[in-house]
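K.L.:
below is the structure, and that's it, no one-letter string:
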């Protein structure tokens, strides 16, 4: 299970739907595996606005990553519509700075190259455990929790 995926998951227990403690799920006994994936800055620029930064910092800390900045980086502008005008770019405010390449590469490593192979994710609200085996989390709930 990629670390990026976890940023979009919440507890599936019905009683947890309204609790802010059900997100993010917390890793325990996680066995990590690093894979070598080609660096794709355009994917990172597009996915960063969708990432819950506070949840990512919690997850990264639990997994032992210390390179996550306190503030979400401002990704470099991308073409607005390369089919109509390949040189047109998003206008950004003077105080906005493109994210440092090292920070973006560190995020690439954390979000895309890091995979949890074994372990479990635990809900901060109800304590339900979702086991991870061979990189796949089991989100099937017993009938009394549905």
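P.N.:
Received, thanks. Here the structure is a predicted model, which is why all the values come from computation and not from measurement. Numbering: from 1, shown residues only.
K.L.:
when you work out contacts or count neighbours from here on, use the C-alpha atoms and nothing else.
P.N.:
OK.
K.L.:
where do the helices of the chain begin and end?
P.N.:
Along the chain, the segments classed as helices by DSSP state H run 3-6, 41-47, 53-63, 101-108.
K.L.:
next, format those as TSV and append distance to residue 14.
P.N.:
As requested, those are exported to TSV (distance: least, CA to CA, whole Å):
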stretch	distance to residue 14
helix 3-6	19
helix 41-47	28
helix 53-63	21
helix 101-108	32
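K.L.:
all strands in this protein, in order from the N-terminus.
P.N.:
Assigned by DSSP state E, the strands in the chain fall at 26-34, 114-122, 129-133, 136-137.
K.L.:
deepest in the core, which of the ones you listed is it.
P.N.:
Neighbour counts (mean count of other CA atoms under 10 Å) averaged over each of the strands of the chain peak at strand 114-122, with a mean of 21.
K.L.:
let's bring in a second one:
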């Protein structure tokens, strides 16, 4: 599961009022090369919950993203876009679990 997908998921357990972001319990993660597309990244930037992305990337061992959401001028920097690209599209949770932040319920993730 890519971190792009993770950033769009929330727990929909009945009675949960705050199911986002799901925490990651990483047993195995992999990096899969994806073609770099700066225009896609610029369009996705405003749709991403930055803190959730940074926390998820760090739980997978990737600490190259700034803690605070960068301003839109960073979208002109290839160096920033490549780091954003790697975290968003190339890091994959291969095995582990997604954990509801409110209930602690675990949703297994297995490589398919």
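P.N.:
The structure has been received and is ready for your questions. For clarity, every value in this text was computed on a predicted model and none was experimentally measured.
K.L.:
what residue is smack in the middle of structure 2?
P.N.:
residue 3 (2.9 Å; CA atoms, centre = their mean).
K.L.:
what residue of structure 1 matches up with it?
P.N.:
Per TM-score structural alignment, the equivalent position to residue 3 of structure 2 in structure 1 is residue 3.
K.L.:
so how far is residue 48 of structure 1 from its match?
P.N.:
13 Å (CA to CA, to the nearest Å).
K.L.:
circling back to that earlier point, touching, the residue nearest to the centre of structure 2 and residue 53? I think so.
P.N.:
Yes: between residue 3 of structure 2 and residue 53 there is a contact under CA atoms under 8 Å: 6.8 Å.
K.L.:
got any residues that touch both of these two?
P.N.:
87, 88 (CA atoms under 8 Å, 6 or more residues apart in numbering).
K.L.:
thinking again about what came up before, leaving aside the residues next to it on the chain, what's closest to the match of residue 3 of structure 2?
P.N.:
residue 111 (5.1 Å; CA to CA, 6 or more residues apart in numbering).
K.L.:
what does the one you found align to in structure 2?
P.N.:
Using TM-score structural alignment, residue 111 of structure 1 lines up with residue 88 in structure 2.
K.L.:
what count of nearby residues applies to that match?
P.N.:
By the measure other CA atoms under 10 Å, the count of residues near residue 88 of structure 2 is 24.
K.L.:
who's in contact with it?
P.N.:
Residue 88 of structure 2 touches 2, 3, 4, 53, counting by CA under 8 Å, 6+ apart.
K.L.:
show me what contacts the residue lying closest to the last one once chain neighbours are set aside?
P.N.:
What it means is residue 53 of structure 2. Among residues not flanking residue 53 of structure 2 along the chain, residue 7 sits closest, at 6.4 Å (CA to CA, 6+ apart). Residues near residue 7 of structure 2 by CA under 8 Å, 6+ apart: 21, 48, 49, 52, 53.
K.L.:
the first one maps to what in structure 1?
P.N.:
So the one you mean is residue 21 of structure 2. So, by TM-score structural alignment, residue 21 of structure 2 is matched to residue 24.
K.L.:
what's the spacing between the closest residue to that match other than its chain neighbours and residue 104 of structure 1?
P.N.:
In space, and not counting its chain neighbours, residue 24 of structure 1 is closest to residue 55: 5.6 Å by CA to CA, 6+ apart. The gap separating residue 55 of structure 1 from residue 104 of structure 1 is 18 Å, by CA to CA.
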